[in-house]
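K.L.:
coordinates for the following, if possible.
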Amino acid sequence: MDDGSGKSYAVQWSTNLKQVIKAHGYTLQEVAHAVSIGYRTLTEYCAGRSRPSVNCVHHIAAFLGCSPSDLVFVPLDSLRESDRSEMDQTRRDMLRLLGMASSALVFPDHIDIERVQSFFARSTHLDETTYQELATINRGFWTAYQETPQKLLILKDIQTHLSHLTRLLHTASSVGERNHLSLLSSELAQLTGEIFFDSNLYTDAAHCYTFAAQAAKAAQAWDIWACALARHAFLPLFEQEYEQARIILQGASVLASRGTAPAARQWVAALMAQAYAGLGALDPCLQAFERAEEGQHLQGASNGTWLRFQGDRVPEEKGACFVLLKQPARALPLLEQALTQTTSTVRRRGLVLRDLALASLQQQHVEHACLYAEQLLGLVQEGHSGLLLKALHIIRAALKPYQQQASVKRFERHFREQQHANIFTK
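P.N.:
Model (predicted):
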């Protein structure tokens, strides 16, 4: 590994890796299995005789729940996005203002806000009553996220609350208090990551998910730790980097197997199926779905916050996989079923519409694809989701070979009209 000046960091890597693995209580065999590298390869890294790729560094760090910089010096600043324009800064400031104004609508009436604020100011002992109120505030943020079309509106309030929680982690007076604060912090960091992910700010989302994994790891909370890695895997899945996603999800699967929430294991399995589908591996994909479908009969498997996987999501997940595998005849019935059932979030409905459009095109049903694309366009106008806008562009690219057909021309005209009206927000 090189910093650009020719200086090697192999020795620092080997020293840090051995120390970090030992500190986290894992064996080399467990780490090698979790990140899909050979045991001998990992021992070579530990001995300093071989240097891992940057992707390997991030996979190991994600599994351990630490920062990549804890393992080896990596110029992480190169991963950050370029500076925003002055106009973008103005937009963010306005969103922050609106987010602050929305806070009065987020919390239930019975929460003693003054008591919570006083606790933050004094940094005193975290009693059970205050902990429950902080947990209720977290749930309020998740509810606001699900009900607010423009997710960025609540971001500033979430970040302010998260900054209070992370500051208190430094002054926690007991292991129990530290674990409580770690869980709350992990939960909110995952929510912040979802907001960034929905806005196509993938680097920012990755930082949030890494911190969420670190916080969950600190509390030895296997289920929420597994969910942090599962969300991290969304990033390579949507970038079509399926092998990277598979490696991250393999680590998540190891963690979920130690937890107590069946829904966490089933969610990880459903995501693993997507990774296998992207790799063109039908049999492993179907085997992963067998594990995911074990949760279809569960009631109340979702906790409404960091774990929201329900059995009714399996048809849409399986349909998406058959699209990746280019089996539209198997995909369409599942996706049509999902479309009639998916009313919980705009994002889920939008992704189902994307997959329906792509499956229709695989069968050369261009007009059907355009109808689904028109519906997705309506959702983008309604919610200003960067993720769904990206899905819309994927459909537009797939429609290019048919651009002379009347239905495609009509859809493109509607898209340009909305674009010129400045409806879309990236």
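
K.L.:
contacts, neighbours, all on C-alpha from now
P.N.:
Noted.

K.L.:
most centrally placed residue in this structure?
P.N.:
Among the residues of the chain, the one closest to the centroid is Arg231, at 2.9 Å (Cα atoms, centre = their mean).

K.L.:
gap between that residue and Ala62?
P.N.:
According to Cα to Cα, to the nearest Å, Arg231 stands 11 Å off from Ala62.

K.L.:
that older thread, list the residues that contact the residue nearest to the centre of the chain.
P.N.:
For Arg231, the contacting residues are Gln190, Glu194, Tyr209, by Cα atoms under 8 Å, 6 or more residues apart in numbering.

K.L.:
ok now the helix or strand where it lies, how far from the chain's centre?
P.N.:
Per DSSP states H and E, Arg231 falls inside helix 222-238. From the chain centre to the centre of helix 222-238 is a distance of 6 Å (Cα atoms, centre = their mean, to the nearest Å).

K.L.:
list the buried residues of that helix.
P.N.:
Within helix 222-238, the residues that qualify as buried are 222-237, counting by 16 or more other Cα atoms under 10 Å.

K.L.:
from Glu133, how far off is Thr160?
P.N.:
According to Cα to Cα, Thr160 stands 16 Å off from Glu133.

K.L.:
between these two, who's got more neighbours?
P.N.:
Per other Cα atoms under 10 Å, whichever of Thr160 and Glu133 has more neighbours is Glu133, with 17 against 11.

K.L.:
wait, a helix at that one?
P.N.:
Yes: with DSSP: H, G, I helix; E, B strand; the rest coil as the criterion, Glu133 is located in a helix.

K.L.:
another one to check against the first:
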Amino acid sequence: MEKTVAGKRTRLSEWRRAAGYSQERLAEHLGVDRSTVARWESGGTVPVPFARPRLAAALGVSSSELNAVLGDSVPSGLQPAADSLALGRLAETDLPRRDLLRLLSLAGTVIAGAELVSDRGEFVATGPLDASSVAELAIFNQQLWQIFAMATAKQAVYPLVTQQLVQLVDRLKRTHRAATRQALCELTCDLFQLAGEVFFDNDQYNSAAHCYTLAAQAAREAGSHDMWACALTRHAFISVYEQQFADTVPMLASAADLAAKGDCALSTRYWVSAVQSEAAAGLGDLTACERALEQAEQVRGLGRDSQTGGWLRFDGSRLPEQRGTCYTLLGKPDLAERSLQQALSTSVSLRRRGSVLVDLATVGVMRRDVEQTVTYATAAMDLTEQSGSGVIARKLSGLNQQLASHRHDPQLLRLTEDISARLSVERSPL
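P.N.:
Below is the predicted model:
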């Protein structure tokens, strides 16, 4: 029987905390009010059927397990994940959740293991990995990034990423010459950043953060300032999307310091500036935002070789939508719309286009333009269904919160209900 205290569903709240959610964040993720989540946990009501698949995905349990948690019995051995970095529903992939957690733990151990050796010359090859083998691993990493960029549903690349990670970690467990180990650490950093991107797109921020942390550790071991800076920037972007802008400032400052020590021919420092602009906008600092955007614009003076195509892909093409997002956060609808329409006129991915559409809908809210809000929000919802992107879904959830004060309008009331219903549809699990 489920443990209860004064009618409370203590197991449901335990699963929520284990998945890294507060009541407020879980409510935002599901597109419901915080009081709704509180009533679920207090035993006052139960989630309606259409909300259950998304709730199960957020908690990292199957539908049957969720039904048991909400009901009177719990299957033997069903416990909330002890690690707050639980990786969601991974049982349906090539690697079960426990195996992947073990892989991540092992990766962190083997990456850090070299720090215990004072003389890097001690890494003498036993069964050496030749240069051609390392090159083949690098080519496959590059191909995985290309698949990720082209895929409509980003999670489709996930099984291939985990298989490649298994190979890289297995090779890192062996002893190699220092140069070979450095190359393997760089490849591992590269791939953990890609794994983080997959989790990020699937709205699994805790898992993404864990991957970015391991990527930063691998970059540090490899002595790559640029890769290290990019891993930190991706990690900071999680707080940007959660609108915890103050939390990003120290991490982005560290990323900027590392990028300044890196290769000046790469676009790393300009990408850091672009993300700093959004953090400044979220904090309401127009001057700092525009200064950072101006710094990011300097990327256009670099040549074709300023990006790797993998862990570093910033070439300035995203700056119009970046400006639009910043001006939206700053509450400047005219400036925002100008940049967003410019971004919409170019060829962008489904995820980026969906993000721009949500920002344009937000501009409509600022102007109290119901038709603009409904038109762009509806288009964004359609793209969410096509791509399964948690990035667009998260922005739509934020838009829904802004619409809460406009529910006196029948069209906007229907829009909020439509968004909530769409967000409750389960995305393809990892």
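
K.L.:
which of the contacts of Arg231 of the first structure fall within helices?
P.N.:
Judged by DSSP state H, the contacts of Arg231 of the first structure include Gln190, Glu194, Tyr209 as members of helices.

K.L.:
wait, which of those residues is closest to His125 of the first structure?
P.N.:
Relative to His125 of the first structure, the closest of these is Gln190; by Cα to Cα it sits at 25.3 Å.

K.L.:
which residue in the second structure aligns with that closest one?
P.N.:
Superposed on the second structure with TM-score structural alignment, Gln190 of the first structure falls opposite Gln193.

K.L.:
wouldn't its match be in contact with Trp311 here?
P.N.:
Yes: between Gln193 of the second structure and Trp311 there is a contact under Cα atoms under 8 Å: 6.5 Å.

K.L.:
have a look at the two and say which one is more surrounded.
P.N.:
Per other Cα under 10 Å, whichever of Gln193 of the second structure and Trp311 has more neighbours is Gln193, with 30 against 24.

K.L.:
what's the separation between the more buried one and Ala27 of the second structure?
P.N.:
Per Cα to Cα, Gln193 of the second structure is found 28 Å from Ala27 of the second structure.

K.L.:
for Gly386 of the first structure, what are its contacts?
P.N.:
For Gly386 of the first structure, the contacting residues are Asp198, Ser199, Asn200, Thr425, Lys426, by Cα under 8 Å, 6+ apart.

K.L.:
my guess is the fourth one is in a strand, correct?
P.N.:
If I follow you right, that is Thr425 of the first structure. No: judged by three-state DSSP, Thr425 of the first structure forms no part of a strand; its state is coil.

K.L.:
which residue comes closest to Arg300 of the second structure once chain neighbours are left out?
P.N.:
Gly316 (6.3 Å; Cα to Cα, 6 or more residues apart in numbering).

K.L.:
same question for Ala359 of the first structure.
P.N.:
Closest residue in space to Ala359 of the first structure, ignoring its immediate chain neighbours: Pro328 at 4.9 Å, by Cα to Cα, 6+ apart.

K.L.:
to which residue of the first structure is Glu14 of the second structure aligned?
P.N.:
Matched across to the first structure, Glu14 of the second structure finds no residue, judged by TM-score structural alignment.

K.L.:
from the chain's centroid, how far away is whichever strand or helix holds Glu14 of the second structure?
P.N.:
Using DSSP H and E, Glu14 of the second structure maps to helix 10-18. Put simply, helix 10-18 of the second structure sits 23 Å off its chain's centre (Cα atoms, centre = their mean).

K.L.:
for it, packing partners?
P.N.:
Packed against helix 10-18 of the second structure by the contact rule (3 or more Cα pairs under 8 Å, 6 or more residues apart in numbering; DSSP states H and E) you find helix 34-42, helix 63-70.

K.L.:
and of those helices, who's closest to Thr175 of the second structure?
P.N.:
It is, among those and with distance given as Cα to Cα, helix 63-70, at 43.2 Å.
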